[in-house]
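[1] The following comprises the amino acid sequence and a computationally predicted model.
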Amino acid sequence: MLIAYWIVAGLLAVFYLYSGGMKILRSKDALRPMMAWVDDMPLAAVRAIGAIEVLGALGLVVPPLTGVAPWLALAAAVGLVAVQVGAGILHLSRREPVWMNLALAAVAGALVWLATIWL
């Protein structure tokens, strides 16, 4: 179970560090080709979503690694499920595909279960 947690958490953390980092650092013009929804949101909201994703990624890895507040890994996994639920709702409202949101929510949901090993 511990090995499974680290594999899934590591992969999810890399994804969210990249995705969130792009939302924090890039302009709307640079994000638009891969994230058309940025036109419908203020830049501050896009940056906030990016910050939430980066914090979620760090929350999956840092607390269990250091042993300080390991319950934060469970909270981070739950938060990332919530991020994908919100993203799925946004994409559905724009009539866009939601397969990636469903897949990421499922992986983060599995990580919720795997994170219970730290509690």
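    That came through, no problem.
[2] make it CA atoms for all contacts and neighbour counts henceforth
    Will do.
[3] who's in contact with Leu3?
    No Leu there; residue 3 is Ile. Listed by CA atoms under 8 Å, 6 or more residues apart in numbering, the contact set of Ile3 is empty.
[4] what comes up buried for the helix or strand harbouring it?
    Under DSSP states H and E, the secondary-structure element containing Ile3 is helix 2-25. Under the neighbour-count criterion of 16 or more other CA atoms under 10 Å, helix 2-25 has 5-6, 8-10, 12-13, 15-24 buried.
[5] One more: stretch 31-46?
    By 16+ other CA under 10 Å, the buried positions in stretch 31-46 come out as 31, 37-38, 46.
[6] How far does it sit from its chain's centre?
    Centroid separation for stretch 31-46 versus its chain: 16 Å, with CA atoms, centre = their mean, to the nearest Å.
[7] Please apply the same query to stretch 76-95.
    Once both centres are worked out by CA atoms, centre = their mean, stretch 76-95 turns out to sit 9 Å from its chain's centre.
[8] take a look at this one as well, against the first:
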Amino acid sequence: MNITLWIIAGLLAAACLAAGLFKAVQPREKLVASGMTWATDFSAGSVKAIGAVEVLGAVGLILPAALDIAPALVPWAATGLAVTMLGAAAVHLRRGEAKAVPPSLVLLVLAVVVAWGRFGPQAF
């Protein structure tokens, strides 16, 4: 179970790191032009903050446990990413972007599994 949670956390971290860096580094106009039309509902600073939250969540899933420094932060990072993905799914649903909802829900489920596993049976 521990190895499975590490794999899930690694996949989740990779996805959130990539998405977060993209949002944090690219200008909002470029994000909108690339198909992320939801960004028009948010200020440029808010989009960058969302990207930063995703990057920090990805780092929080891996580094505390890998370095054995405050590994109890891992389930909290997973919980934060779950809340972030719930918000993403809600925004996409509100905007009528049905095709963008499943990826958010998949990441939400992965984050919930990691949080459950690390708070519960496989806590550090």
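    Cool, got the structure. Bear in mind that the values here come from a model prediction, so they are computed numbers and not experimental data.
[9] coming back round to it: tell me which of the buried residues of stretch 31-46 of structure 1 is nearest to Pro63 of structure 1?
    Nearest to Pro63 of structure 1 among the buried residues of stretch 31-46 of structure 1: Val46, at 25.9 Å, using CA to CA.
[10] measure the closest one to Trp118 of structure 1 for me?
    Distance of Val46 of structure 1 to Trp118 of structure 1, given as CA to CA, to the nearest Å: 31 Å.
[11] what about Leu80 of structure 1, distance to Leu12 of structure 1?
    Here the criterion is CA to CA. By it, Leu80 of structure 1 lies 10 Å from Leu12 of structure 1.
[12] Between those two, which contacts overlap?
    Shared contacts of Leu80 of structure 1 and Leu12, defined by CA under 8 Å, 6+ apart, comprise Ala108.
[13] so how much does the helix holding Ile3 of structure 1 differ from structure 2 once superposed?
    Between helix 2-25 of structure 1 and its aligned stretch in structure 2, the superposed structures give an average distance of 0.6 Å (mean CA distance after the TM-score superposition for structure 1).
[14] That helix corresponds to what range in structure 2?
    Counting by TM-score structural alignment, helix 2-25 of structure 1 pairs with residues 2-25 of structure 2.
[15] now stretch 52-68 of structure 1, how far from the centre of its chain.
    Relative to its chain's centre, stretch 52-68 of structure 1 lies at 12 Å (CA atoms, centre = their mean).
[16] Could you pull out the buried residues of the helix or strand that contains Ala75 of structure 1?
    Take DSSP H and E as the rule and Ala75 of structure 1 turns out to sit in helix 71-93. Neighbour-count burial for helix 71-93 of structure 1 flags 71-81, 83-85, 87-88, 91 (criterion: 16+ other CA under 10 Å).
[17] what's the mean distance for that helix versus structure 2?
    After superposition onto structure 2, the average distance of helix 71-93 of structure 1 to its aligned residues comes to 0.7 Å, using mean CA distance after the TM-score superposition for structure 1.
[18] Fine by me, thanks again.
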